[in-house]
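**Student:** Give me a model of this one.
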Amino acid sequence: MKATIDWTGNVSFKATSGTGHEVQIDGPPDHGGQNLGPRPMEMVLMGLGGCSSFDVMSILQKSRQDVTACRTELEAERADAVPSVFTRIHLHFIVTGRNLKENQVKRAVSLSAEKYCSASIMLAQGGVEISHSYEIHEAA
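**Tutor:** Prediction:
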């Protein structure tokens, strides 16, 4: 896996993935940025959410659950001192579908957290306290 980061001025950068996708990263105005994109640590948090959501949806689809929507809300706390690393992250999955089985949703979230989500496992091994919850909604 590869990526490149190109400085675009002030505290703004263009990140390009090895697959050619681009994301603008920028800082807040009080740090010289123009708020044109997410902050680097927001990218880490979004990466974790994407990784875990990918796993959960894959597991639910393989278990033939009729999922119509899945939203993952993440909340993180960071250390007050430099480096301002993540200390706690909570992922809350909101899964919507038809006749979803709670045991399948619980299993998918647990498997992602404990076995499949590389980002989650890497952050946890680095000392970040990661927790998960979920809720199930019946599709209209």
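**Student:** hey, let's count contacts and neighbours off CA atoms from now on
**Tutor:** OK.
**Student:** Buried ones in the longest helix along the chain, by neighbour count?
**Tutor:** Using DSSP state H, we find that the single longest helix of the chain is helix 40-62. By neighbour count with 16 or more other C-alpha atoms under 10 Å, helix 40-62 contains the buried residues Leu45, Met46, Leu48, Gly49, Cys51, Ser52, Ser53, Asp55, Val56, Met57, Ile59, Leu60.
**Student:** following it, which helix or strand comes up?
**Tutor:** Per DSSP states H and E, helix 40-62 leads on to strand 66-78 as the next helix or strand towards the C-terminus.
**Student:** and this one, so I can compare the two:
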Amino acid sequence: MKFQMKEESGFYTELPFGRLDISGDEEYGFRPFQLLVSSVVVCSGGVLRKILKKQRVDFQNIEIEANVTRDDEKADRVAKIEVHFIITGKGLKEEKIHKAMELSRKHCSMVQSVIPSIEVIETFELIEG
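**Tutor:** As a prediction, the model looks like this:
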């Protein structure tokens, strides 16, 4: 990947999907911590989705909420990411979803890249739908 400095603030890169603007100032692009958190959350969600499909779990939707704790004593680093999955489906079994979550954590490259320096806590709730 190659990044170019922007005149106003930040940097950008051209990717196959399009241009990605990154800046510490939200007026000029996505903030780095937003991209970090998004990478962890969406990777985890994508792996979970694949696992549930492979296990033929009847789900219609996965919504993900993320809460971030930052440590302002250490350069405002991301210290903890709490990832909460809201899974809607028919006949969802808590035990089966729990096992799928364990597999997802094990196989998500972004989660594995940040632990143990960032605490990643994953929870879920099931909605019959």
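**Student:** Any idea what the TM-score comes out to?
**Tutor:** The TM-score (TM-score structural alignment, normalised by the length of the second structure) is 0.88; 129 aligned residues with a C-alpha RMSD of 1.8 Å.
**Student:** how about a markdown table for the buried residues of helix 40-62 of the first structure, with distance to Asn35 of the first structure added?
**Tutor:** Compiled in a markdown table, the buried residues of helix 40-62 of the first structure are given as follows (distance: C-alpha to C-alpha, whole Å):
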| residue | distance to Asn35 of the first structure |
| --- | --- |
| Leu45 | 17 |
| Met46 | 17 |
| Leu48 | 22 |
| Gly49 | 22 |
| Cys51 | 25 |
| Ser52 | 27 |
| Ser53 | 26 |
| Asp55 | 31 |
| Val56 | 31 |
| Met57 | 31 |
| Ile59 | 36 |
| Leu60 | 36 |
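**Student:** about what we covered before: start and end residues in the second structure for the longest helix of the first structure, please.
**Tutor:** Per the alignment by TM-score structural alignment, helix 40-62 of the first structure matches residues 32-54 in the second structure.
**Student:** mean deviation (superposed) between that stretch and the first structure, please.
**Tutor:** Superposed on the first structure, stretch 32-54 of the second structure shows a mean distance to its aligned partners of 0.5 Å (mean C-alpha distance after the TM-score superposition for the first structure).
**Student:** For the equivalent of Phe13 of the first structure over in the second structure, the count of nearby residues, please.
**Tutor:** Counting by TM-score structural alignment, Phe13 of the first structure corresponds to Phe11 in the second structure. Residues within reach of Phe11 of the second structure, counting by other C-alpha atoms under 10 Å, total 19.
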